[in-house]
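Peer 1: Pasted the sequence and its predicted model underneath.
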Amino acid sequence: MSTPGALHGLKVLELGTLIAGPFCTRLLAEFGAEVIKIESPEGDPIRQWRVLHEGNSLWWSVQSRNKKSVAVNMKDARGRDLVRRLALEADVIVENYRPGVLEKWGLGPAELIRERPSLVFVRLSGYGQTGPMKDLPGFGAVGESMGGMRYVSGHPDRPPVRIGISIGDSLAALHGAFGAMVALRHRDATGGKACGQGQVVDVALYEAVFNMMESLVPEYDLAGVVRERTGGALPGIVPSNTYTCGDGANVVIAGNGDAIFKRLMLAMGRDDLAHDAGLATNDGRVPRTAEIDAAIGAWTVARGIDEVLTTLKAADVPVSKIYSVADMFADPQFLARRMIEQHRLADGTPIKLPAVTPKLSVTPGGTQWLGPRLGEHTRDVLGALGLSEGEMGTLFAEGVVVEKPAPG
């Protein structure tokens, strides 16, 4: 990172595992916040998720980049006391335990904010901190289902499908990071770190998904419309769909603007549709969706993906091949924007990671280090907290805190 980052000086304590909480703090760490991640002596389970290298998750490398790992046994009262002391030095706490767990440990927001009134406490959970379902377990898949996303995902003649990533958790994380920034803005406007007003940011996974559902609610309320699954099409906005090319590649064509639709039809050699007065506006095209999609599909299937892309880009029609990760690695736009970063794992193995986004012109984010070893920063953080070598030695010897030795 060439600059300290816009969030330099912000101290964040992460009390979370897996996806929602850690992705929230990852965003803050990427822009300069000091994120201290509290892990159990066994480590965050995501360390063992998906594809592994030398026993470690490749996902971990990016999910916990720029974070400090402190491994603490919070079942031990001494461990909880250490976390409490760290919490009272933090600007922001991010947690995704089930509601009530931190309260049982004396680490809930009511108690901590009473001692540190400027503290911002971000809570991510399946159903939020209130309501009849608050105590139930709720992972991202549940939030996607309850929030409405799963219902509209897939083809109309098949059961709903899962989007290929943990989108519910990630959407909650984005809402959590945004909520933290809003709460910090209020804190700074009311006196800052010393005497400003802190607050709780309560993010429910299902509500984060629900917040993305566009016009779902008013359409049902006033028109009685229940949005259904439509495959690759964008319902009510025509044409916008996925089409198959002659070489088997799939392409997304968004010709739903009135002028764009005309350019698309002319590029396809369908002057009859381009000059059809009934198709000049979207409200006329919607009843003839099947006809339009059939015309576009017949045109694409007679051509390879390269010809389709070249022709439609020349006509200024929004179009894209559906990218795999292999496509991204070779794509000139990804490369020009430096969206693939080169790094090395602790054992020296080269590894590429996604670059930080969004891009800021003055205080850009960046990668300072990859996901740390379990407890890699325990000694440094506890030393900064004021513990002596003797005190730390006792805690290490008795398993209250741990650190995994460096490789080699």
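Peer 2: Received the coordinates, thanks.
Peer 1: alpha carbons only for contacts and neighbour counts from here, please
Peer 2: Fine.
Peer 1: can you tell me which residue is nearest the centre of the protein?
Peer 2: Nearest to the geometric centre of the chain sits residue 170, at 3.1 Å (C-alpha atoms, centre = their mean).
Peer 1: Which helix or strand contains that one?
Peer 2: helix 167-189 (DSSP states H and E).
Peer 1: mind checking how far the residue nearest to residue 134 when sequence neighbours are not counted is from residue 168?
Peer 2: Using C-alpha to C-alpha, 6 or more residues apart in numbering and skipping residues adjacent in sequence, the residue nearest residue 134 is residue 127, 5.2 Å away. According to C-alpha to C-alpha, to the nearest Å, residue 127 and residue 168 sit 12 Å apart.
Peer 1: Likewise for residue 323?
Peer 2: As judged by C-alpha to C-alpha, residue 323 and residue 168 stand 22 Å apart.
Peer 1: Presented hereafter is structure B, for comparison with structure A:
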Amino acid sequence: MSLDKLAPTTPLSDLKVLELGQLIAGPYCGQILADFGANVIKIEPPGKGDSMRQWGEVDADGEPVWWNVIGRNKQSVTLNLREPQGQAILRSLASQADILIENFRPGTMERWGLGYDVLSRNNPGLIMVRVTGFGQDGPYSDRTGFASVCEAMGGLRYISGYPDRPPVRVGISIGDTLAGIHGAIGALVALHQREKSGEGQVVDSAIFESVLGVMESLVPDYDRAGKIRERNGGFLPGIAPSNAYPARDNRDVIIGANQDSVFRRLCAAMGQPTLADHPDYATHRARGANQQAIDDAVAAWTRQHDAQEIVDRLAEAGVPAGLIFRAPDMLADPHFNARKSIVMVPDRKGKPLPMQNVFPRLTKTPGTIRHAGPQLGEHTNEVLKGWLDMNDAQLDTLRNSSII
């Protein structure tokens, strides 16, 4: 695995982005734009920086690892936005920016004199991406909205886990990530509209709505059929066979064969071709009504074979199947390696660090990982000199007054 250098240029390289967000949701939006070449200036509080610099596991040197990923491809500028002088500098930077990302509580930017009405006066084309828990308006808008709460209110938490136990959370902050993705999509849509109108706008990306948006037909199912989707562990009701099945070597194999033709191929691979014609299993609805029976039949077969043997046999038969991967499995897998799904990126000390590549893939202008998360304030002088024509004396004054 090596750093992907397929594209000399990237599709968003002409964009200037200011990222004021902290933690995950806003910074993930910035990560997406930076991965595709945008010049993302990460504005951080002097002295401590984004809390993400301290989150997650640490390496052998005591350095947090996660920052290398979520801060990648960005430039770090320190600026105290709680001080009038820092706010004035931000207004000057925003006058030259295409996009500004923030994920403070609603009203914070306005209290600092940095609301969209102020920033857009000198830059009518500015697009402001505002990522919050509950959005910019409504009765909950002023609440602190962490992903765990918003995932619960968006419907995800209730359906996650097993029916005889309390709801569980997904093992990552998926609500934050979804809000960041929706924020990036909104920014690109707003950019396209700006090409036609010349005007910017606000992108309001709420975590609870980003979760709600991927809840499939959960709401209309209730309205039209009176059906409340429940927790069901490793399967979806009425979708069979599609579950985790035990193998002889105590590993689980995920098999998805709920489509009629695929189920027929599974039955043949199991050595039970006539099972596909049984009236209890011949159609999608019949299999859904007899889900436990068909799962038992598949599990009885998988218990006779090792997990990798099952996956190989079903792959040859055209049946979706796979092992449950952990990080070491991904690093060792030939498909991950062939597609460079994980690449090696030098960390701040020059040590190679594996991390997920840029997705999705573009055939002509793919994104690239140019560097890992930067040191705090590493680019402050460069940006303030380049964007605002400041000199060394001005920078020293700002530094001595704790503005940068």
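Peer 2: Cool, the structure landed. Just so it is clear, the model here is predicted, and its values are computed rather than measured.
Peer 1: tm score of chain vs chain?
Peer 2: Overlay of the two chains. TM-score (TM-score structural alignment, normalised by the length of the second structure): 0.96; 396 aligned residues with a C-alpha RMSD of 1.1 Å.
Peer 1: tally of neighbours for the equivalent of the residue nearest to residue 134 of the first structure over in the second structure?
Peer 2: Using TM-score structural alignment, the partner of residue 127 of the first structure in the second structure is residue 134. For residue 134 of the second structure, the neighbour count with other C-alpha atoms under 10 Å is 26.
Peer 1: just residue 366 of the second structure next, same as before
Peer 2: 21.
Peer 1: looking at it, it is touching residue 36, isn't it?
Peer 2: Yes - at 7.0 Å, residue 366 of the second structure counts as touching residue 36 under the criterion of C-alpha atoms under 8 Å.
Peer 1: So for these two, which residues contact both of them?
Peer 2: 10, 11 (C-alpha atoms under 8 Å, 6 or more residues apart in numbering).
Peer 1: picking that back up, tell me the buried residues in the helix holding residue 170 of the first structure?
Peer 2: Neighbour counts over helix 167-189 of the first structure (16 or more other C-alpha atoms under 10 Å) mark 167-180, 183-184, 186-188 as buried.
Peer 1: Can you name the residues that contact the equivalent of residue 322 of the first structure over in the second structure?
Peer 2: For residue 322 of the first structure, the aligned position in the second structure is residue 324, judged by TM-score structural alignment. Shown in contact with residue 324 of the second structure (C-alpha under 8 Å, 6+ apart): 252, 253, 254.
Peer 1: The last one contacts residue 242, doesn't it?
Peer 2: When you say that, I think you mean residue 254 of the second structure. Yes - assessed by C-alpha under 8 Å, residue 254 of the second structure is found in contact with residue 242 at 7.3 Å.
Peer 1: Compare the two and say which is more crowded by neighbours.
Peer 2: Using other C-alpha under 10 Å as the criterion, residue 254 of the second structure and residue 242 rank with residue 242 on top: 23 against 20.
Peer 1: Might one say that the more buried one is in contact with residue 259?
Peer 2: No - using C-alpha under 8 Å as the test, residue 242 of the second structure is too far from residue 259 to be in contact (9.8 Å).
Peer 1: What residues sit buried inside stretch 70-77 of the first structure?
Peer 2: For stretch 70-77 of the first structure, by 16+ other C-alpha under 10 Å, it's 70, 71, 72, 73, 74.
Peer 1: actually stretch 162-177 of the second structure, not the one I wrote
Peer 2: 162, 167, 169, 174, 175, 176, 177.
Peer 1: Please apply the same query to stretch 270-284 of the second structure.
Peer 2: Buried, per 16+ other C-alpha under 10 Å, within stretch 270-284 of the second structure: 270, 275, 276, 280, 281, 282, 283, 284.
Peer 1: Skipping its backbone neighbours, what lies nearest the residue mapped onto the second one from the first structure in space?
Peer 2: Under the alignment defined by TM-score structural alignment, residue 275 of the second structure is paired with residue 273 of the first structure. Spatial nearest neighbour of residue 273 of the first structure, chain neighbours left out: residue 265 (6.3 Å); criterion: C-alpha to C-alpha, 6+ apart.
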